[in-house]
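A.B. asks: Quick one: sequence and predicted model below, then my questions.
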Amino acid sequence: MSDRPVIGITMGDAAGIGPEVIVRALAHDDVHDVCRPLVIGDAGRLRKAMEIVGSTLELHTVDSPADAHFKRGQIECIDLGLIPDDLPWGKVSSVAGDAAYRYIAKTVELIEAGELDAICTAPLNKEALHAGGHIFPGHTELLAHLTGTEEVSMMLVTPKMKVIHVTTHVGIIDAIARINPGLVTRTIERAHETLARAGNDNPRIAVCGINPHAGENGLFGYGEEDEKIVPAINELRQRGWDVEGPLPADTLFFRAGRGDFDCVVAMYHDQGHGPVKVMGLEAGVNVTVGLPVVRTSVDHGTAFDIAGKGIADERSLIEALNQAVELASRRTVAA
């Protein structure tokens, strides 16, 4: 089927579980039924991962997506050849950090040239990325930089709920300082646009407060909810949007889990990540909202403690690939 989107899979940090989960995921025939996966990474490292997990797949290296066969039983790889054979598993490496950056940069080049339909990223390690000379908090900010995008949002997608974040990789004090009505408004707008693109024209969006009990009418905090969140909600309600809040996060996530809302707006990283990860890392997918390209990711880290042991779980990557297929297909239709 030539209409299957071509998904570029970046290998992530070569010292982590990325190579293993890629090999395991691409052994599933149903992945190949819905997309044409192409790994941008290191062929030698993938071979080592194949040995570790006992894979019988064939590894096929190519110079461009046009050279790939895209068939079951094969892993297609653009080999950048950046990883030495003796790179240890499970240890921070500046070489692996630099390589992780270069995989992403190459993938962005390919998608901007029209050779890929979406990006799906295996995990990178922030310490290694910095050691390699690339000072970004994570994939989200790195991709924004490479695509020249001024502002993006992180959305976590699970079977039970979607959570978008107003702030992400900053300390809690800096996060509170950064939150303002304009940023809250733009974050909700990105959530609304994403949900509408998925076919939900009037999504129910719930907004978390910052303080316990969403401030409880000024009892907790210094009026942050009234100052930073309420003006944004009022503006969007005037457009006729179904936006509720600010609400206490502890009860809001319970309500979202039972289906009361289509999306939750979290104010800071752990407020949104904690409830999602309680559901299980294999269930979550990270979607970068606001980029000019479709990008999804696993919702777990490099897991250095189990890297190289052949026990990493591929289900989050499979979910991320499926989400990339859905978003890429809808984007093509919308275009």
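C.D. replies: Nice, thanks for sending it over. Residues are numbered from 1 along each chain as shown.
A.B. asks: can we go C-alpha only for contacts and neighbour counts from here?
C.D. replies: Will do.
A.B. asks: give the contact list for Val298.
C.D. replies: By CA atoms under 8 Å, 6 or more residues apart in numbering, Val298 lies in contact with 121-123, 284-286, 316-317, 319-320.
A.B. asks: can we see that at 6 Å?
C.D. replies: By CA atoms under 6 Å, 6 or more residues apart in numbering, Val298 lies in contact with 285, 316-317, 320.
A.B. asks: and the two most separated of those residues?
C.D. replies: Val285 and Leu317 (7.9 Å; CA to CA).
A.B. asks: Just the buried residues of stretch 157-166, please?
C.D. replies: Neighbour counts over stretch 157-166 (16 or more other CA atoms under 10 Å) mark 157-158, 160-166 as buried.
A.B. asks: which of the residues you listed sit farthest apart?
C.D. replies: The widest separation within the buried residues of stretch 157-166 (CA to CA) is 20.2 Å, between Lys160 and Val166.
A.B. asks: sorry, back to before: just name the closest of the buried residues of stretch 157-166 to Val184, please.
C.D. replies: Checking the buried residues of stretch 157-166 against Val184 with CA to CA, the nearest one is Val166 at 6.1 Å.
A.B. asks: ok, now how distant is the closest one from Arg178?
C.D. replies: To Arg178, Val166 is 9 Å away according to CA to CA, to the nearest Å.
A.B. asks: Could you do Leu195 as well?
C.D. replies: On the measure of CA to CA, Leu195 and Arg178 end up 25 Å apart.
A.B. asks: okay, these two: which has more neighbours?
C.D. replies: Leu195 (19 against 13; other CA atoms under 10 Å).
A.B. asks: Give the buried residues for the helix or strand hosting the more buried one.
C.D. replies: Assigned by DSSP states H and E, Leu195 belongs to helix 181-197. Neighbour-count burial for helix 181-197, counted by 16+ other CA under 10 Å, picks out 181, 183-188, 190-195.
A.B. asks: repeat for stretch 105-115
C.D. replies: Buried-residue list, stretch 105-115, by 16+ other CA under 10 Å: 105-108, 110-111, 115.
A.B. asks: From the residues you listed, which land in helices?
C.D. replies: Counting by DSSP state H, the buried residues of stretch 105-115 place 105-108, 110-111 in helices.
A.B. asks: What ranges does the stretch 101-250 of the chain have for its helices?
C.D. replies: 126-131, 139-147, 172-178, 181-197, 224, 230-238, 249-257 (DSSP state H, counting those that start in this stretch).
A.B. asks: quick one, which of these is nearest to Met1?
C.D. replies: helix 181-197 (24.1 Å).
A.B. asks: could you check the angle helix 230-238 makes with the closest one?
C.D. replies: Comparing the axes of helix 181-197 and helix 230-238 via axes from the mean of the first three to the mean of the last three CA atoms, to 10 degrees yields an angle of 40 degrees.
A.B. asks: also this one, for the comparison:
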Amino acid sequence: MEDRPRIAITMGDPAGVGPEIIVKTFQDRSIHDCSCPFVVGDATFLREAVSWLAGDLAINPISSPQEASFTPGSVDVLDLENISAAVIPGQPGPSGGKAAVEYIRTAVDLAMGHQVEAVATAPINKKSIHLAGHTWPGHTEMLAEFTDTKDVALMLAGDVLRVVIATTHVPLDAVKELINREQLTTIIRLTHHWLLEHVT
């Protein structure tokens, strides 16, 4: 049995830097030493990113994670083929926002179905997400809805320091109106529970 975790990497907004970041990441073949990564996204956009970067990666479209080869020098792509209108690099738009949400939704469904051990997301564009008709302020709230999770918090983690954010996506002068005892208690409880489970 494979010891390396299977990781679904979402492509992010196709008009953004996600395809480029993914190609640069997969050009470092050591990514396969510690994981079995594949992309949930669009094979055409990844091929274009390989071309822009003068790379030599092979793009391998798949229809399920079980078809992935996890071969260094190639990118397995669960190709949703869901970009319905022209996407212009660097310009937010509803087509890119819709596609980015669908990549994340698919990856979350795979994780909830125990087909992957983790999900990593390339950058999304909040304006594109909103133009596509969604109102989430960011990833955290989107993931909470997709997993039917009531209490969530965003944790920034390094080797020795972990910081849990009490408010997200609000101007600094609005923070004082949003912080309250109940919210802080929930954040502290979530953090404590996570640390007990994951930090020894």
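C.D. replies: Nice, I can see it. What you see is a predicted model; the values in this text were computed from it and never measured.
A.B. asks: How alike are these chains, TM-score-wise?
C.D. replies: TM-score of the superposed chains, computed with TM-score structural alignment, normalised by the length of structure 2, equals 0.93; 200 aligned residues with a CA RMSD of 1.8 Å.
A.B. asks: would you list the buried residues of stretch 105-115 of structure 1 in TSV and tack on distance to Met50 of structure 1?
C.D. replies: TSV is the format used below for these (distance: CA to CA, whole Å):
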residue	distance to Met50 of structure 1
Ala105	25
Lys106	23
Thr107	22
Val108	26
Leu110	26
Ile111	27
Glu115	27
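A.B. asks: how about Asn125 of structure 2, what's its partner in structure 1?
C.D. replies: Aligned counterpart of Asn125 of structure 2 in structure 1: Asn125 (TM-score structural alignment).
A.B. asks: Let me see the contact set for the residue sitting nearest the centre point of structure 2.
C.D. replies: For structure 2, the residue nearest the mean C-alpha position is Thr121 (1.5 Å; CA atoms, centre = their mean). By CA under 6 Å, 6+ apart, the residues touching Thr121 of structure 2 are 9-10.
A.B. asks: quick one, strands of structure 2?
C.D. replies: Applying DSSP state E to structure 2 gives strands spanning 6-10, 36-41, 58-62, 74-79, 118-121, 154-157, 162-165.
A.B. asks: related to what we said a few turns ago, from the contacts of Val298 of structure 1, pick the one nearest Glu151 of structure 1.
C.D. replies: Val285 (20.0 Å).
A.B. asks: Count the neighbours of that closest one for me.
C.D. replies: Neighbours of Val285 of structure 1 under the rule other CA under 10 Å: 28.
A.B. asks: Which residues are in contact with it?
C.D. replies: Going by CA under 6 Å, 6+ apart, Val285 of structure 1 touches 156-157, 297-299, 320.
A.B. asks: if we go to 7 Å?
C.D. replies: 156-158, 296-299, 316, 319-320 (CA atoms under 7 Å, 6 or more residues apart in numbering).
A.B. asks: now the residues you listed in a markdown table, with distance to Val31 of structure 1?
C.D. replies: Shown next, in a markdown table, are those (distance: CA to CA, whole Å):
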| residue | distance to Val31 of structure 1 |
| --- | --- |
| Leu156 | 21 |
| Val157 | 19 |
| Thr158 | 18 |
| Thr296 | 15 |
| Ser297 | 15 |
| Val298 | 15 |
| Asp299 | 18 |
| Ser316 | 13 |
| Glu319 | 10 |
| Ala320 | 11 |
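A.B. asks: how far out from the middle of the chain is stretch 92-104 of structure 2?
C.D. replies: In terms of CA atoms, centre = their mean, to the nearest Å, the centre of stretch 92-104 of structure 2 is set 12 Å apart from its chain centre.
A.B. asks: Residues contacting that stretch, please?
C.D. replies: Contacts for stretch 92-104 of structure 2 (CA under 7 Å, 6+ apart): 10-15, 40-41, 82-85, 87, 124-125, 127-129, 131-132.
A.B. asks: how many neighbours does the closest residue to Ser30 of structure 2 other than its chain neighbours have?
C.D. replies: Distances taken as CA to CA, 6 or more residues apart in numbering place Pro72 nearest to Ser30 of structure 2, at 7.8 Å, with adjacent residues excluded. Using other CA under 10 Å, Pro72 of structure 2 has 17 other residues around it.
A.B. asks: Over to Ala198 of structure 1?
C.D. replies: 13.
A.B. asks: same deal with Val199 of structure 2?
C.D. replies: 6.
A.B. asks: Please apply the same query to Leu327 of structure 1.
C.D. replies: Leu327 of structure 1 has 22 neighbours, counted by other CA under 10 Å.
A.B. asks: Quick check: it vs Met154 of structure 1, distance?
C.D. replies: Taken as CA to CA, the span from Leu327 of structure 1 to Met154 of structure 1 is 15 Å.
A.B. asks: residues contacting Ala43 of structure 1?
C.D. replies: Taking CA under 7 Å, 6+ apart, one finds 77, 79 in contact with Ala43 of structure 1.
A.B. asks: one more time with 10 Å
C.D. replies: 11, 19, 49, 59-61, 75-83 (CA atoms under 10 Å, 6 or more residues apart in numbering).
A.B. asks: Thr44 of structure 2 now?
C.D. replies: 50, 59, 61, 77, 79, 81.
A.B. asks: list the contacts for Leu184 of structure 2?
C.D. replies: 165-167, 190.
A.B. asks: make it 8 Å
C.D. replies: Counting by CA under 8 Å, 6+ apart, Leu184 of structure 2 has contacts Ala166.
A.B. asks: do the same with Gly73 of structure 1
C.D. replies: Listed by CA under 8 Å, 6+ apart, the contact set of Gly73 of structure 1 reads 27, 29, 56-58.
A.B. asks: Try it again at 7 Å.
C.D. replies: Contacts of Gly73 of structure 1 by CA under 7 Å, 6+ apart are 27, 57-58.
A.B. asks: which of those tops the neighbour count?
C.D. replies: Counting neighbours by other CA under 10 Å, the top entry in the contacts of Gly73 of structure 1 is Ala27, with 18 neighbours.
A.B. asks: which residues in structure 2 does the helix holding Leu195 of structure 1 match up with?
C.D. replies: Going by TM-score structural alignment: helix 181-197 of structure 1 matches residues 181-197.
A.B. asks: One more: stretch 277-297 of structure 1?
C.D. replies: The aligned range for stretch 277-297 of structure 1 is empty, by TM-score structural alignment.
A.B. asks: and what of stretch 251-260 of structure 1?
C.D. replies: Alignment note (TM-score structural alignment): stretch 251-260 of structure 1 is unmatched in structure 2.
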